[in-house]
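Novice: Pasted the sequence and its predicted model underneath.
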Amino acid sequence: MTVLGEPRTADERRTPDRRGAVDGGAWRARARRWWPAAWGAVLGAVLFAVAHRAMPDDALISLSFARNLAEHGQWALTTGIEVHTATSPLNIWLLAALHLLTGGHAFLAAGALLAITLAATALWLRDLGGDRVALLGTALLASSPLLGSAVGLETYLAVAVLVGLVRYAADGRWLPAGVLLGAAVLTRPDLLAAALVALLVLLPGAPRLWRALPVGLAVALPWHLFAWWRFGSAWPHTVPIKGNGRGWFDGSFYLWNSWPDFFLVSFTGVTVVALATAAGGLAGAAWSLWTRRWVPVALAAGAVVHFAALGLSHAPPMMYYAGPPIGALAVALVLAADTVRWGWIVPAGLVAAGVAVSVLHGPGWADGLAPVRQNWATNPEYEAIARDLPTDGVVYSSTEIGALAFYCQDRGCTVVDGVLADPGRVDQRWVAPWRAERPWTALNYRHYRPPAPIPARWRLEMGPAEPRPGDWPITRAPGVHQVARLVPEG
C-alpha cells in the first residue's frame, strides 16, 4: 500500500512476491511476507510470560466461561449455572477452541490466543504501512502497560479486529471488512461504534463498502438470535449492568472522568504513557486529515466515538475498559508518524516508556499485581481461598467472582455473586430495573423468564478487619493488606 487509505492495484499486491523471487527465491519471499506474524507471536509470548500471573479477575471470568463451554458445553461462569453475562462471545469461543487444542490448559490457551492476535495485527499493519509500521506498531501495543494489564480479556482481540477492518476497508474489500465488522460486535457490543465510524470515514474512497453492513449483520445476527431465544435477551446482561452503573467512591467516578483524580494518582506511570499515546494518536490523526491519509483518521475517529460510548454507558472506572480506544490511537500514531521524516522517534519513545514502566513494576508481575490492578485480591490469593472453601453448599462472594469460579472448577466448590454468576440475583439487581425504566426493550425480553436467586449457605466477605483464625490475607494494592472471611449466609 503506497498511500494510506487508497486501494492498491493488482500489480502493487503482487510486488512483494515478485521482489522476493528476484532477491533470492520463494523462501525469501515467504520470509518477507510472514516475518511480521513471527514478530507479533514472539511479542505475545513474551508479554504472556510476564503477565500471566497478574491477569485481572475479569480475565479469569473469560477463562471460566471458556472452560465450561469446552468441558461441559455450558454457557456458564460457575459450572452448572448458565448465565448470559459474557460480554465477548468471540473471545470465549476462541479460548474454548484453544482450550481443547491445548489439551485442557486454560492459561496456555490464553497465551496462544494473545500470540495469534498480535501476529494477525502485525500482518495487517505491514499491509497498511510497511515493515516499520508492523515493527513499531506491534511493539507499541505489546509494550503498553495499560493493555498488558488486560491480558486474558478481549482487549488485544478488539484492537486486532479494528486494524483488520480498516486494512480491508482501505482496499475497498467489503466482504472481509464485513466479516470483521460482525466480529467487532461479537468481540464487544460497544466496539460496533468504533467499527462503524471507521467504515464511514473510509466510505468516500470506496463507495462499495456499504456492502460490508449486511455481511456484518449476517455474521453477528445468528448468535444474537440464539441468545434472544435461549437466554431471553439478544444482548448480554452486562448491558444493563453498565447502563445502570452507579459510579465508585461518592457515586461520581466513572471511566470517562476518573483520569485526573483517580488513575493519574493511583497508576501514575501507566496513565502518563496511555495519555501520551492517546495525544500522539489524535495529533497523528489531525496531521493525516491535513495530508488526506484516511486510515489513521478512521482509527482515531472510531476510538473517540468508542470512548464516548463507554462514557455514556456509565462504565465503571476500570482502566482496561479504555484499552481498545488507546490501542486504536496507538496504531493511528504509528501510521501517521511513518509519513514524517524521523517521525518514528515518537512511537519508539513510547515503546521505551512502556517497557520502563513494566520493568520498574518489577516483582509485582510475579506477585500477581499488574501495573493496573483494581481487584480485591491477587489470583494466587484467590486460588488459596478456593482451595479452602467448603463444598457442602453454595458460597456467595460479596466482591469478585472470576478467579474464585475458575479455581473452584478444580476443587468442587460452588461460588456465585450478585453481578455475573447467579442469574436470579443479576435479574433482581440489574435486569429488572433496566426493563422497568426502558419500555422499548419489551421485544428483546419477550422470551425472558426471570429466574429465582440461588440460595447460598456461606458468604465470603472482603475488606479491612482485624485478622481472626480462618481468615485469608489479601492484598488490595501494594502495601494495603486486608482479609477475606467466610461467614454463614443469612
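Specialist: Thanks, I have the structure now.

Novice: Please make it C-alpha for all contacts and neighbour counts, starting now.
Specialist: OK.

Novice: Do a quick rundown of the helices in the stretch 51-200 of the chain.
Specialist: 57-72, 89-101, 106-129, 131-143, 145-148, 155-170, 174-187, 191-202 (DSSP state H, counting those that start in this stretch).

Novice: closest one to Glu400 among the ones you listed?
Specialist: helix 57-72 (7.4 Å; Cα to Cα).

Novice: got the angle between the closest one and helix 106-129?
Specialist: 110 degrees (axes from the mean of the first three to the mean of the last three Cα atoms, to 10 degrees).

Novice: Use this one as the comparison:
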Amino acid sequence: MPPAPRTTALVALAGAVLGALLSWVGSRGLIDDTYITLSYARNLAEHRHWGMTPGLTSNAATSPLNVALLAGCFLLVRPFAGADGELALGVLTTLLGALAGWWSARAAARLGLPAAWPVAALVVVLANPFLVSALGLEVVLLFTAVTGLLAAGLAGRPVLYGLVAAASLLARLDLVVFVVLVALACPGVLRRLPVAVAACLAACLPWFALSWWWLGSAIPDTFVIKTNQRDFGEGRTYLRGLWTHYSINTPLAVGVGVAAAVLGLLVLVLLVVALLRRRARPGTGGLVGVGLGGVAYFAVYSVLGVPPYQWYYVAPMASLSFVAVLGAGLLLGGGSARRPSPVPAAALAVAAVAGLVACVPAAARSLPWPYPPVFANFATPAEYRRIGAEVGRLVGEERVAAPGEIGTLAYACDCEIVDQFSDPAYLQGVIEARQAEAGPLLRTLLEFNYTHRETAAAQPTPFVLRWVTAGADPAQGIASWRTTAGTWQTPDRLVLLRGEG
C-alpha cells in the first residue's frame, strides 16, 4: 500500500523531535572520536581543507559523507552561533532523524503497518545506549541510510536505491553488506539491478577516485589504524568485546542493547519461517534483508578481529532493533491485511526509553549529561575541552604530540596536535605493518590502494602531552592537569612536556 503523505510527514516530524532531543541530551558529553569528525568538518567548512588540524591534510575520517554533512551544518549555523560544533551536530541529527522517520513511514506503509510502529522503531533504535554514546559519529547516518535502502527497495525504485546505496558507502564503506542483502531481498530492485548498480557507482565513484588520487588512499586510513590495533587486551576483540570489555564496566548498557538485538534475531527467524511457508506479507523479504545485514555485519567484523569500539556495535544493534519492532508488527498482524494494535509498539518504545535512563551512571544524571552511558575516555569531555584550550594558548603555532586521545584536545586547541589520525607521517609505520601481516590478496589490494600516497618525513615536535599516574611529580612539565576520567579509568594527570625538536 503506498504511504499516505500526512502520515509520512507526522512520522518524519517525530523523527526530527527525537533527533533534536537526543542531540541536546548528549551535546556536552560527546566522546573523543566524535571530536575527530567535528574537527574535520570545521576545517572543511572554514578553510576548505580536508584534515583534522588546519595545516595537515589527512585521510582518517571514516565517514566522508558525515564530515561533508556536518561541514554544511557548520556553514548553516555560523551566521547565528559561530563555529558551534555541538549545534551543527544537533541540526544534522535532527535532519537525519526526520529523514529516517520519512523513510521508515514509507517502508512501514508498504508493509501494512500503521504509524505507531515506525515511530516506535525510531524510539527503540535511537534510545540504544551504544548509539547515543557515539553520537556525532556516523551512527545516526548509517541507521538513516538503512531505512532509505529498505524504503527504496520496497518501493521498487532502482535509481533511488542506487543513490541511497552510494550514500551508504560514503557513510561507511562496510555498509556494503546491507546494500547487497537488501537489494537481493527486494524483487523490484533485483529485477533492475544493473540500473541500481549504475546509479550507485555514478554517485560514489568520483569521491573514491578523488580520495585515491588526492589523499593517497581510496578508503579512509582508519582501516589500517583500527585493524592494526591490539591495545584492548587479550581476548578483547569485536566478537567477545561486549562480554570481556563492556559488561565489566557497563553491564546494564550491554544488557539493554543486546536485548533489543536478540529480540530482533528471534523476530528475524520467525519472519524467515513465514516466508518459507508463504504466509508472509508482501515486502517482508526486504525487512529480512535488513536483519540479515545486521547479522552479516557482526560476522564480518568478528572475522576481521578489530577492537571492540562501541560504535562498531551500532549497525547490527540498530538494524536488528528496527527489525524487532517492524517485524513484531508484521507477526502480530498475521499474514492478512489486519493492522496490529499500537499498544505493543508503545510498550516497546517505553521499555527502550526506560532502559536508556537506567543505563545512565548516577554521576551523569543531569541534562545535558556530562558523559554518555558507555564512556571509556581518559578524561571527561569538559576536562578535555578545558585542557585543549589551555594547550592551544601554551603552544601557539608549534606542534604538540597527542597523548593517545586526540579528538577533543584538537578541537578545543585548534592547533597542530599530531598523531596517526592527523599527521600522515605518523601513519606510515602502521601502513607498512598492516601490509606485512596481510595475506597475498589483501597485501596486493593495500599496495594498489596506496599507489599515490606520498611518504612525508616526520616534522620536529617541540611539545608532547603525556599521561602520568596520579600522585607522580609533574614538576618537570610545563603544565599539568588532573582528570577524573568519568566512569572507567582511574584519575590521572596529563602533562605538557618539551619534545625533541
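Specialist: Sure thing, it's come through. For clarity, every value in this text was computed on a predicted model and none was experimentally measured.

Novice: re earlier: can I get the helices of the stretch 51-200 of the first structure in a markdown table including mean neighbour count and distance to Glu381 of the first structure?
Specialist: Listed next are the helices of the stretch 51-200 of the first structure as a markdown table, based on neighbours: other Cα atoms under 10 Å; distance: least, Cα to Cα, whole Å:
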| stretch | mean neighbour count | distance to Glu381 of the first structure |
| --- | --- | --- |
| helix 57-72 | 23 | 12 |
| helix 89-101 | 21 | 24 |
| helix 106-129 | 24 | 17 |
| helix 131-143 | 24 | 26 |
| helix 145-148 | 27 | 21 |
| helix 155-170 | 27 | 24 |
| helix 174-187 | 25 | 29 |
| helix 191-202 | 23 | 33 |
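
Novice: Of all the ones you listed, which one comes closest to Leu275 of the first structure?
Specialist: It is, among the helices of the stretch 51-200 of the first structure and with distance given as Cα to Cα, helix 145-148, at 10.4 Å.

Novice: buried set for stretch 256-266 of the second structure?
Specialist: By neighbour count on 16 or more other Cα atoms under 10 Å, the buried set for stretch 256-266 of the second structure is 256-258, 260-261, 263-266.

Novice: Which element, helix or strand, includes whatever residue of the first structure lines up with Gly388 of the second structure?
Specialist: Matched across to the first structure, Gly388 of the second structure falls on Ala386, judged by TM-score structural alignment. Assessed by DSSP states H and E, Ala386 of the first structure sits inside helix 379-388.

Novice: Which strands or helices does that helix pack on?
Specialist: Under the contact definition 3 or more Cα pairs under 8 Å, 6 or more residues apart in numbering; DSSP states H and E, helix 379-388 of the first structure sits against helix 402-411, strand 472-477.

Novice: Gly302 of the first structure and Arg208 of the first structure: what is the separation?
Specialist: The gap separating Gly302 of the first structure from Arg208 of the first structure is 20 Å, by Cα to Cα, to the nearest Å.

Novice: Nearest residue to the residue opposite Trp34 of the first structure in the second structure once aligned in space, please, no chain neighbours.
Specialist: Residue pairing (TM-score structural alignment): Trp34 of the first structure is matched to Ala9 of the second structure. Take Ala9 of the second structure and drop its neighbours on the chain: the residue closest to it by Cα to Cα, 6 or more residues apart in numbering is Trp102, 6.6 Å away.

Novice: same deal with Ile241 of the first structure?
Specialist: Nearest non-adjacent residue to Ile241 of the first structure (Cα to Cα, 6+ apart): Trp430, at 5.6 Å.

Novice: Wasn't the one you found part of a helix?
Specialist: Yes - read with DSSP: H, G, I helix; E, B strand; the rest coil, Trp430 of the first structure is one of the residues of a helix.

Novice: so how many other residues sit close to it?
Specialist: 22 (other Cα atoms under 10 Å).

Novice: give the contact list for it.
Specialist: By Cα atoms under 8 Å, 6 or more residues apart in numbering, the contact set of Trp430 of the first structure is 237, 240-241, 244, 419.

Novice: residues in the first structure matched by stretch 263-273 of the second structure, start to end?
Specialist: The aligned range for stretch 263-273 of the second structure in the first structure is 280-290, by TM-score structural alignment.

Novice: Show me what that stretch is in contact with.
Specialist: Contacts of stretch 280-290 of the first structure (Cα under 8 Å, 6+ apart): 294, 296-297, 300, 329-337.

Novice: mean deviation of that stretch from the second structure?
Specialist: Compared with the second structure after fitting, stretch 280-290 of the first structure has a mean deviation of 1.1 Å; criterion: mean Cα distance after the TM-score superposition for the first structure.

Novice: circling back to that earlier point, could you check which residue of the first structure pairs with the residue nearest to Ala9 of the second structure?
Specialist: Checking TM-score structural alignment: Trp102 of the second structure goes with Leu123.

Novice: Which of the contacts of Trp430 of the first structure fall within strands?
Specialist: Here DSSP state E is the test, and the contacts of Trp430 of the first structure give no hits in strands at all.

Novice: Map Phe184 of the second structure onto the first structure.
Specialist: Heads up, residue 184 of the second structure is Leu, not Phe. So Leu184 of the second structure corresponds to Leu200, using TM-score structural alignment.

Novice: Right, I'll call it a day here.
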